[in-house]
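J.: Structure for this input, please:
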Amino acid sequence: MVKRGADEATRKRLRAGRLLLRGKKPAEVALEVGVARQTVYTWKALLDEGGIDALRSVPSRGRPARLDESQLEGLRRAILQKPTEHGFGTELWTLKRVGMVIERLYDVKFGQTQIWRILGALGFSVQKPEKRAIERDEEAVRSWKRTAWPALKKKPGEKAD
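T.: As a prediction, this is how the structure comes out:
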């Protein structure tokens, strides 16, 4: 995969390096760049030893991603479709269903926690389905609450039969 430009972490490191070269204190740089102060001290040691290029060439941390950017974009498009278009019986996305779509499309299996993280990174959030009927008549409900409900409601001190 060919990378275009620097990723966000690299941009932060380079920005911090330039600020340090201008004489800013690590604590100020940490606040401005939005990282922990200790992180800036680590970057400062790299900067002092190898210059700004040393900050550019810091290797990525963690396990390599199992889905690349184009696959994540394909997943986003798939989730924006209705679940019924993917063969599910209802119009509700669940972590399990998203996992099944990922497995079908890319032959990669994730746990529910990782699926949750992927969805968050794609900008999706938890949505609770509306529990009210689509056909619900709000005016009829208000009218019932004003007239019928008070007659049915127990009064303080009344006992049930």
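J.: okay, CA-based contacts and neighbour counts for the rest of this
T.: Noted.
J.: report the longest helix in this structure, please.
T.: helix 37-56 (DSSP state H).
J.: Could you tell me which other helices and strands the helix or strand where A9 lies packs against?
T.: Under the criterion of DSSP states H and E, A9 resides in helix 8-21. Contact partners of helix 8-21 among helices and strands, from 3 or more CA pairs under 8 Å, 6 or more residues apart in numbering; DSSP states H and E: helix 26-33, helix 37-56.
J.: here's the other one to compare against:
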Amino acid sequence: MVCDHRGISSDGERGGAVGGDVAPLTRPQTAEARRLRAGELVERGHSQVEVTRMVGACAESVRRWKRRMEQGGQAALRRRPASGRPSTLTDTHVEWVRQALEAGAQAHGFDTDLWTPGPASPGVRHTTGVELSHPSVWRLQTRLLDWSLPSARASRPRTR
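T.: As a prediction, this is how the structure comes out:
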């Protein structure tokens, strides 16, 4: 069975725009809201089938959330801190990188304004003093800065 991961608002409704000056929820925030809403519905006595339909999740996810809630209450449904090595970049570093990248690649001496991880890596190092691998720069651009990047195939010139 494939899980359906549609956005659920805090009141359990699907989709819909939020007020103009309110930032949209991130994917982890939306997932947490869905889990917490499912937990509330289970506590109110709704069946797992009803909860599955109401929050737009697959049955296995609702069963897993119910087990976690039985073991640790609503707190067990909250987001857990990221595991692994802490980030080398501070929030200030990320803001510096954002400003540098928003100036455009051409402002930093490149032929095109396309910021792929290759050209962006020296920029990150120059701006922050922190050396990041290309995959780390990609994660920085896509996750922290929420940029959409072209695929590696699209950014390379075609050869025939």
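J.: what's the TM-score here?
T.: After superposition, the two chains reach a TM-score (TM-score structural alignment, normalised by the length of the second structure) of 0.55; 122 aligned residues with a CA RMSD of 3.4 Å.
J.: Spatially central residue for the first structure, please.
T.: G120 (1.5 Å; CA atoms, centre = their mean).
J.: Now do the same for that residue: helix, strand or coil?
T.: helix (DSSP: H, G, I helix; E, B strand; the rest coil).
J.: quick one: what's aligned to it in the second structure?
T.: Aligned against the second structure by TM-score structural alignment, G120 of the first structure finds its counterpart in T142.
J.: show me what contacts that match?
T.: By CA atoms under 8 Å, 6 or more residues apart in numbering, the contact set of T142 of the second structure is 148-149.
J.: mind giving me JSON lines with the helices and strands packed on helix 8-21 of the first structure and columns for distance to E103 of the first structure and mean neighbour count?
T.: Below are those laid out as JSON lines (distance: least, CA to CA, whole Å; neighbours: other CA atoms under 10 Å):
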{"stretch": "helix 26-33", "distance to E103 of the first structure": "37", "mean neighbour count": "17"}
{"stretch": "helix 37-56", "distance to E103 of the first structure": "35", "mean neighbour count": "16"}
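J.: Ok, which of those comes nearest W149 of the first structure?
T.: helix 26-33 (57.5 Å; CA to CA).
J.: tally of neighbours for the aligned residue in the second structure for Y106 of the first structure?
T.: Aligned by TM-score structural alignment, Y106 of the first structure pairs with T128 of the second structure. Residues within reach of T128 of the second structure, counting by other CA atoms under 10 Å, total 16.
J.: Q99 is in contact with T128 of the second structure, correct?
T.: No: assessed by CA atoms under 8 Å, T128 of the second structure is found out of contact with Q99, at 11.8 Å.
J.: Now do the contacts for A120 of the second structure.
T.: So A120 of the second structure contacts 101, 137 (CA under 8 Å, 6+ apart).
J.: right, and the secondary structure at the equivalent of E91 of the first structure over in the second structure would be what?
T.: Per TM-score structural alignment, the equivalent position to E91 of the first structure in the second structure is T112. Following three-state DSSP, we place T112 of the second structure in the coil state.
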